[in-house]
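Novice: What follows is a predicted protein model with its sequence.
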Amino acid sequence: MLTARCCATKIDSDLSKASRKGNLPAVASILAKGWADVNCRAGGGKTPVMLAAYGGHRDVVELLMSKGANVSLVDVVGNNLLHNACLGGDMKTVKFVLALNVVDIDARNSWLQRAVDLARFWRYPLMVDLLMSRGTK
């Protein structure tokens, strides 16, 4: 259960919004000031790196990770970074997250869905094939 308030400050909210939109210059500027919490929570308990992954913004995901984003966190329904990348449907972002080797490919959310289950549900057959080739059960 999440106990942190969603985007406790305006700068945290700005970071979440910029991450969701894939605005790399804005994310970089906000992080450079050092006031934002790179792991702040937005709606649904999503962190900026989850929002960027969901939006298919691989470059923002990479920047946030380089600035200490915790990729082991999950949102309120238990979706991890890979779940969010699959929900977004961007193959490049999914490949990037997989290449990092930082999340359990078979992790299940609160509804017992794995990332491959989400890709299958949203009809991303190439993504399903990729996840299956990487050893998902």
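Specialist: Great, that's in hand. Residues are numbered from 1 along each chain as shown.
Novice: drop to CA atoms for contacts and neighbour counts, all remaining ones
Specialist: OK.
Novice: can you map out the strands along the protein?
Specialist: Secondary structure of the chain (DSSP state E): no strands present.
Novice: most residues in a single helix of it, which one?
Specialist: Ranked by residue count under DSSP state H, the longest helix found in the chain is helix 10-21.
Novice: hmm, who's touching that helix?
Specialist: Under the contact criterion Cα atoms under 8 Å, 6 or more residues apart in numbering, helix 10-21 has outside partners 7, 24, 26-27, 30-31, 35-38, 40-42, 47-49, 51-52, 54-55, 57, 60.
Novice: Distance check, residue 115 against residue 128.
Specialist: Going from residue 115 to residue 128 by Cα to Cα, to the nearest Å gives 9 Å.
Novice: residues in contact with the residue nearest the centre of the chain?
Specialist: For the chain, the residue nearest the mean C-alpha position is residue 50 (2.1 Å; Cα atoms, centre = their mean). If you count contacts by Cα under 8 Å, 6+ apart, residue 50 has them with 61, 80, 81, 84, 85.
Novice: re the thing from before, buried stuff in the longest helix of the chain?
Specialist: 11, 12, 13, 14, 15, 16, 17, 18, 19, 20, 21 (16 or more other Cα atoms under 10 Å).
Novice: take the one below as the second:
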Amino acid sequence: MTGPAPESNEPAHDPEVLQLAAKIFELARHGDTDTVAAYVDAGVPPNLSNDKGDTLIMLAAYHGHADTVRVLLARGADPGRLNDRGQTPLAGAVFKGETEVVRALLEGGADPAEGQPSAIDTARMFEKADLLELFEAQ
């Protein structure tokens, strides 16, 4: 006697689904805020991640799109979600010197001590005193 097949947490490998996911990652990377918001509102998970563990918010943050970051945060994206290398969106924004994105992530609850290296470690490494002061003010 066999029971129902176990549900899989594996992403669908349908070429059309993969193509759509790749498009949404590009939209986040390029800061197409309204379109990203529309896809998430239509059911795309706000914490969708690619094969490297980079989420939509990670890509938007790393590429300096504060408005896209805010829209994703408002729709439930996790500002502290680590990618496969243990990096956070906040550390990526610090590395790239994206102060407005850093502020948006902090307002959304990001922890500057999370990740390897953390946003604090990254700010120290790249001598970003203004961001260190911002973290201390939190």
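Specialist: The structure has been received and is ready for your questions. From a predicted model like this one, the values you see are computed outputs, not experimental measurements.
Novice: For the contacts of residue 50 of structure 1, give me TSV that also has distance to residue 95 of structure 1.
Specialist: Output for these, formatted as TSV (distance: Cα to Cα, whole Å):
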residue	distance to residue 95 of structure 1
61	12
80	15
81	12
84	13
85	9
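Novice: Structure 2: matching residues for stretch 80-89 of structure 1?
Specialist: The aligned range for stretch 80-89 of structure 1 in structure 2 is 88-97, by TM-score structural alignment.
Novice: sorry, back to before: so of the contacts of helix 10-21 of structure 1, which ones are in helices?
Specialist: 24, 26, 27, 30, 31, 48, 49, 51, 52, 54, 60.
Novice: follow-up on the earlier one: so which pair among the contacts of residue 50 of structure 1 is furthest apart in space?
Specialist: Within these, 61 and 80 form the most distant pair, 13.2 Å apart (Cα to Cα).
Novice: higher neighbour count, these two?
Specialist: A side-by-side neighbour count of residue 61 of structure 1 and residue 80, using other Cα atoms under 10 Å, places residue 61 first with 28 against 25.
Novice: Can you find the partner of that one in structure 2?
Specialist: When structure 2 is aligned by TM-score structural alignment, residue 61 of structure 1 is paired with residue 69.
Novice: One more: residue 107 of structure 1?
Specialist: Under the alignment defined by TM-score structural alignment, residue 107 of structure 1 is paired with residue 114 of structure 2.
Novice: Look at that match and say how many residues are nearby.
Specialist: 19.
Novice: ok, it touching residue 80?
Specialist: Yes - using Cα atoms under 8 Å, residue 114 of structure 2 makes contact with residue 80 at a distance of 7.2 Å.
Novice: shared neighbours of those two, anything?
Specialist: With Cα under 8 Å, 6+ apart, residue 114 of structure 2 and residue 80 have common neighbours residue 88.
Novice: Residue 115 and residue 128 of structure 1: which is more packed in?
Specialist: residue 115 (28 against 20).
Novice: Can you tell me the closest non-neighbouring residue to that one?
Specialist: residue 83 (4.6 Å; Cα to Cα, 6 or more residues apart in numbering).
Novice: Over in structure 2, see which of the contacts of residue 50 of structure 1 survive.
Specialist: Shared with structure 2 under both residues aligned by TM-score structural alignment, their matches' Cα atoms under 8 Å, the contacts from the contacts of residue 50 of structure 1 are 80, 81, 84.
Novice: wait, what's in contact with the closest residue to residue 92 of structure 2 other than its chain neighbours?
Specialist: Leaving aside its sequence neighbours, residue 92 of structure 2 sits nearest to residue 62 (Cα to Cα, 6+ apart; 5.1 Å). Contact partners of residue 62 of structure 2, counting by Cα under 8 Å, 6+ apart, are 29, 89, 92, 93, 96, 98.
Novice: again with residue 23 of structure 1
Specialist: The contact partners of residue 23 of structure 1, by Cα under 8 Å, 6+ apart, come to residue 60.
Novice: Please tell me how far the alignment partner in structure 2 of it sits from residue 46 of structure 2.
Specialist: Counting by TM-score structural alignment, residue 23 of structure 1 lines up with residue 32 in structure 2. As judged by Cα to Cα, residue 32 of structure 2 and residue 46 of structure 2 stand 15 Å apart.
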